[in-house]
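Asks: Below are the sequence and a predicted model; questions follow.
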Amino acid sequence: MTNEQATYRRVLRRETHAPRTIPATVVASIGVVLLLAALVGGAWWLIDEAFRDALARWYGALDAPAQLAVPIGVGVALVVCAIVLLALALLPGRRARRSRTTERSALLVDDGVIADSVAQAVARRTGVDRGRVAVTVGRRMVAVRITPTSGIPVDVGAADAAVNDVLTGIGFAATPRVSVEPDGVIA
């Protein structure tokens, strides 16, 4: 691997993956607020005897199941927060972009551009108005939904071939799924 290819890989990875700064900032802010609240509550507990008595009376007034439910509820809330934070940290934050490298260049294409080119090719090949072709590009699949003019049949094979031609031409592998709406629109 040449130095240029390593640079291409690094730049393309940075452009196809979302940064984690926003979730990290939110987690840090929540942590600071909770720690400050715990610090203020602990200091208040140590200084004010009336606060300790009021808290003990409130907790003592609860019946036995409710006294057990308070720590269990706090524990469940903490576990749910931990699972969400772990998911944010471990799951890849992917952007709707695809990348490809050659010996001399690196290519980064937004999924919206791929969807527009597929929709244009399908509309041209099937004779359907471009506004009636909806395309969704996923990680491994391209879903095409065609809404025909009422009474005019649409060739699904031609649409499928158009999708395959576009995807092969631009060099991105995906499985096409073409569907034609059963009810057309009146022109």
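Replies: Cool, the structure landed.
Asks: Going by C-alpha atoms from here, please, whenever you check contacts or count neighbours.
Replies: Fine.
Asks: Check which helices and strands the strand or helix carrying residue 15 sits against.
Replies: Element membership for residue 15 (DSSP states H and E) is helix 3-16. On a contact count with 3 or more CA pairs under 8 Å, 6 or more residues apart in numbering; DSSP states H and E, helix 3-16 meets strand 97-101, strand 106-110.
Asks: list the buried ones in the next helix or strand after that helix?
Replies: Using DSSP H and E, the helix or strand that follows helix 3-16 in sequence is helix 21-47. Within helix 21-47, no residue counts as buried by 16 or more other CA atoms under 10 Å.
Asks: One more to weigh against that first structure:
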Amino acid sequence: MTTNTATPRRLLRREATATRRGPAIALAVVLTLVLALLLVGVAAWALDEGFRTQAAAWFAPVPALLQMPSAAIAVGVALLLLALLLFALAVLPGRRARRTRLDTRAALVIDDGVLADAIADAVARRIGVPRGQVGVTVARRAALIRVTPTSGVPVDAAAAEEAAARVLDEVGFRLSPRVQVGREGVIA
């Protein structure tokens, strides 16, 4: 790779962060429906005298309801929470379950599930339990390894942690492995 790392870093950041397409589409659909309903309501209000009287009857209790302080506060709090949620969705970065690393020769993007499977395979081989009895969850800064032992056969937690640490060192990600051995085993 060249000494210019701006482009690979930008590509890695793009691969590791999620887009905001889902919330944006949902908001656009909801706003479109609300505006279409409003347009139909305005057209019906302008063209139909019966609709005007019916709508006036529907909305007659609203001014009295808004005169009550508790109702006005509840509406204000609900709108504030909606605004904060939309603001957070727009500003906070999304995170995909991926890890990235930039080396002198290559840029590496690895899915957390693939990393968890590699750790689980290495731990199962090292401590001598079937692969189905080892579960791994990769979090932001740690890898949680859950081992269900075979009934009557002890499990060496230090060896499991060492195997996980070796896999993490080989791929170059700084995660701290944490091993939890189940109290009850499975029958082999």
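Replies: Thanks, I have the structure now. This structure is a prediction, so every number in the text was calculated from the model and none was measured.
Asks: ok so, going back, let me know the angle separating the helix holding residue 15 of structure 1 from strand 106-110.
Replies: If you take axes from the mean of the first three to the mean of the last three CA atoms, to 10 degrees, helix 3-16 of structure 1 sits at 10 degrees to strand 106-110.
Asks: Show residues contacting helix 3-16 of structure 1.
Replies: For helix 3-16 of structure 1, contacts defined as CA atoms under 8 Å, 6 or more residues apart in numbering pick out 94, 95, 96, 97, 98, 99, 101, 103, 105, 106, 108.
Asks: next one: stretch 58-71 of structure 2
Replies: Contacts for stretch 58-71 of structure 2 (CA under 8 Å, 6+ apart): residue 72.
Asks: For that stretch, measure first residue to last.
Replies: Criterion CA to CA, to the nearest Å; first-to-last residue distance in stretch 58-71 of structure 2 is 18 Å.
Asks: Repeat that for stretch 168-188 of structure 2.
Replies: Rule used - CA to CA; the end-to-end distance of stretch 168-188 of structure 2 is 30 Å.
Asks: just stretch 129-136 of structure 1 next, same as before
Replies: 17 Å.
Asks: Pull out the buried residues from that stretch.
Replies: Within stretch 129-136 of structure 1, the residues scored as buried using 16+ other CA under 10 Å are 129, 132, 133, 134, 135, 136.
Asks: Shouldn't the last one be within a helix?
Replies: No: remark: residue 136 of structure 1 does not belong to a helix; assigned using DSSP: H, G, I helix; E, B strand; the rest coil, it is strand.
Asks: Tell me who's in contact with the closest residue to it other than its chain neighbours.
Replies: Closest residue in space to residue 136 of structure 1, ignoring its immediate chain neighbours: residue 143 at 5.2 Å, by CA to CA, 6 or more residues apart in numbering. For residue 143 of structure 1, the contacting residues are 135, 136, 137, 176, 177, 178, 179, by CA under 8 Å, 6+ apart.
Asks: ok, residue 143 of structure 1 to residue 98 of structure 1 distance?
Replies: Counting by CA to CA, the separation of residue 143 of structure 1 from residue 98 of structure 1 is 16 Å.
Asks: try residue 182 of structure 1
Replies: The value you get for residue 182 of structure 1 to residue 98 of structure 1, if CA to CA is used, is 32 Å.
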